[in-house]
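K.L.:
when you get a sec, could you give me coordinates for this:
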Amino acid sequence: MATVMESRNRSTVTEFILLGFPSDTGTQVALFLLFSVVYVVLLAANIILILAVTFDHHLHNPMYFFLINLSIINIGNPSVIVPKMLMDFLNKSIVFSACVTQMFLHFAMGGSECLLLVFMAYDRYVAICKPLHYSRIMNRSVCALMATVTWLTSFVMPSLSIFIISEITFCGSNIINHFLCSFPSLMLLSCSDTSALDFLPFLVGATILLVPLLLILFSYYKIISSIKGIQSRRYKAFSSCTPHLIVVFLFYGMAVVSFMRPNASVEDDSSKGVSVFYVIITPLLNPMIYSLRNKDVIRALRKLMRLP
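P.N.:
Now for the predicted structure:
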């Protein structure tokens, strides 16, 4: 009898409630409008950059090929989160399957950007340290292979997390104090014994974030070593690498703070703020970073918009 009652009390959760940004009605309206405008601008900025690079044959080289892939990620990752976040101002519920799908795609897009930034760093290393062999090393087949590895690998990486989520039980509370579904937030709501999995977010974060970051830093160490003492190459290397370095700093800075800080599974207002910057602001800034000081991109944008 006790077992039957316990089974009834531990009914399986089929949907979750994303609290998002609880506040008064006026603030809710203001946030809805703000996030809507930022999302539209984000989409427009990245789509325009993709079109500018695509239709300007002068930009058909590996660096801008990777930039197109980065812009696709900058569109895809926010599109997994923001539409639902905007809907949460009206309806905060999300069914289990949609929650898991959102988590999978968000994880996959983040992994894609990690790997892509590594290949972009390698591209800069070859361009600066081995300029005479650049076209041979970074040929079209190699770039296509790098892009394929980026996308395929990143969509395989979340599989373990999805398998774990599908095997555990959810009952009792179904309230997620966030605007997105994540592995730590779902673990907090599980009725299963997940103590053995407490290390998993840190382990995954260390693998997906720190290993690519170390590879990027090694690439730039080799670049700095090769241009040391050669004044004429410093400015060219600096101007070529600065946008990538800024993007790396923004992405990894926010990702490390979000996923590898102490008590990363604790959901509070600070974690939401970091996630907003990571999910929305960084993808908005990336096309601007690559456009503002890049004469080739500015020329392509002017040509696309038929400006003098």
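
K.L.:
C-alpha from now on. contacts and neighbour counts both.
P.N.:
Will do.

K.L.:
the stretch 101-250 of the chain: helices as residue ranges?
P.N.:
134-137, 140-156, 159-167, 183-188, 200-205, 211-227, 231-260 (DSSP state H, counting those that start in this stretch).

K.L.:
can you put these in JSON lines and add mean neighbour count and distance to Arg8?
P.N.:
Output for these, formatted as JSON lines (neighbours: other C-alpha atoms under 10 Å; distance: least, C-alpha to C-alpha, whole Å):
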{"stretch": "helix 134-137", "mean neighbour count": "14", "distance to Arg8": "63"}
{"stretch": "helix 140-156", "mean neighbour count": "16", "distance to Arg8": "36"}
{"stretch": "helix 159-167", "mean neighbour count": "13", "distance to Arg8": "19"}
{"stretch": "helix 183-188", "mean neighbour count": "19", "distance to Arg8": "21"}
{"stretch": "helix 200-205", "mean neighbour count": "15", "distance to Arg8": "31"}
{"stretch": "helix 211-227", "mean neighbour count": "17", "distance to Arg8": "46"}
{"stretch": "helix 231-260", "mean neighbour count": "16", "distance to Arg8": "35"}
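
K.L.:
and this one, so I can compare the two:
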Amino acid sequence: MNNCSIHTIDTEFIFTGLTENPDLKIPLFLVFVIIYVIAILGNVGIIATIQLESGLHTPMYFFVSQLAMLDLFYTSIITPNTLVNLTRKVKSVNIAGCATQLLLFGGSATTESYLLAAMAYDRFVAIRQPLLYVTIMSSRLCKLLVGGAYFAGFLNSVIHISFTFALKYWKGNVIDHFYCDIPPLLKLTCSNTFLNRVFIFIFGGFSGAICMSTILYSYINILIAILGIQSGRSKAFSTCAAHLTCVFIFYGSLICAYLRTPSDYLHINDKIISVFYAVVIPTINPMIYSLRNTEVKEAVSKIANKYFFQICKRSYYRVATSSL
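P.N.:
This next block holds a predicted model:
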């Protein structure tokens, strides 16, 4: 008789979580709370700064604000649930919840890769065609690029989920991870996963090839253009430095997380890479754009001084009025 049909899981999965050591749960909880608060403040701060400062209402910062919104959503899919699970003995999720988490997380991650490619194209146009930049990178094109990134990202995620949850699971319902992801789910199935792994490499490789090709082409041409100018090189480099840093960090962790053979997966390494990929990157992206970008730092300073002055003025007025 087919054991697969007897033991197929149809209720819920159980996570092993980040650690089974009870002494580490409180420290990890505090660390994740701090990281999540920094992620929220950083990304909301970037969005607010761009909205409030008219000098940042350009295509480049439109993409930066979209990246911040995506990172805010991205980290909120995983981190709050991880915090809850650190306080629970049984860390369970039903099939629908697991599929939803996988859809949102996978879609957001793939969308981010396309968005980073769109940002590289934006920098390419700005440096290679500065006089036509505003014309080429119109509001309509920017919105189309962002919409296309979301469409491609979530279409990719839907395809993977369809194939993953079409499998039969019988090797227990314990996911050796702290959130729903494809590699640990495939370890639980008795079905042949060859097609699933092929799709991971094909669709992951296809998305990666498109995005990386766009980024490489853009930055090769940017480098040629920068080397050909006599002045303003440092400013041109500085506008690309933050984006390039985000690209290297994101794609480095993405390759480590997914584009490996099953034999390369190690228990502890998977979780460390996943923490970095799912939790840390959305936190450090706004820091990179704040610390490496002179225009953002100046805008933050300007807004802070403006609103601080207004608060001081109102406080002084209230004190002066009450003393009369």
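
K.L.:
quick TM-score on the pair, please.
P.N.:
Between these two chains, after superposing, the TM-score reads 0.93 (TM-score structural alignment, normalised by the length of the first structure); 305 aligned residues with a C-alpha RMSD of 1.9 Å.

K.L.:
quick one: which of the helices of the stretch 101-250 of the first structure is nearest Ile81 of the first structure?
P.N.:
Closest to Ile81 of the first structure of the helices of the stretch 101-250 of the first structure, according to C-alpha to C-alpha: helix 183-188, at 14.5 Å.

K.L.:
distance between that closest one and the chain's centre?
P.N.:
Chain-centre distance of helix 183-188 of the first structure: 19 Å, with C-alpha atoms, centre = their mean, to the nearest Å.

K.L.:
please apply the same query to stretch 105-121 of the second structure.
P.N.:
8 Å.

K.L.:
that one corresponds to what range in the first structure?
P.N.:
Under TM-score structural alignment, the alignment places stretch 105-121 of the second structure onto residues 106-122 of the first structure.

K.L.:
got the contact list for the matching stretch?
P.N.:
Here stretch 106-122 of the first structure makes contact (C-alpha atoms under 8 Å, 6 or more residues apart in numbering) with 63, 66, 69-70, 73, 76-77, 80-81, 146-147, 150-151, 153-158, 208-209, 212-213, 215-216, 219-220, 244, 248.

K.L.:
try 6 Å this time
P.N.:
The contact list for stretch 106-122 of the first structure (C-alpha atoms under 6 Å, 6 or more residues apart in numbering) reads Asn77, Thr150, Trp151, Ser154, Phe155, Ile216.

K.L.:
swap in stretch 149-161 of the first structure?
P.N.:
The contact list for stretch 149-161 of the first structure (C-alpha under 6 Å, 6+ apart) reads Phe104, Ala108, Gly111, Ser112, Leu115.

K.L.:
returning to what we had before: tabulate the helices of the stretch 101-250 of the first structure (CSV), appending distance to Lys303 of the first structure.
P.N.:
Compiled in CSV, the helices of the stretch 101-250 of the first structure are given as follows (distance: least, C-alpha to C-alpha, whole Å):
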stretch, distance to Lys303 of the first structure
helix 134-137, 26
helix 140-156, 25
helix 159-167, 43
helix 183-188, 44
helix 200-205, 41
helix 211-227, 33
helix 231-260, 22
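
K.L.:
out of the ones you listed, nearest to Val37 of the first structure?
P.N.:
Of all the helices of the stretch 101-250 of the first structure, helix 231-260 comes closest under C-alpha to C-alpha, at 21.4 Å.

K.L.:
angle of that closest one against helix 211-227?
P.N.:
170 degrees (axes from the mean of the first three to the mean of the last three C-alpha atoms, to 10 degrees).

K.L.:
average offset between helix 231-260 of the first structure and the second structure?
P.N.:
Its matched residues in the second structure lie on average 1.0 Å from helix 231-260 of the first structure after superposition (mean C-alpha distance after the TM-score superposition for the first structure).

K.L.:
closest one to Ser265 of the first structure out of the contacts of stretch 106-122 of the first structure, please.
P.N.:
Checking these one by one against Ser265 of the first structure (C-alpha to C-alpha), the nearest turns out to be Asn77, at 20.6 Å.
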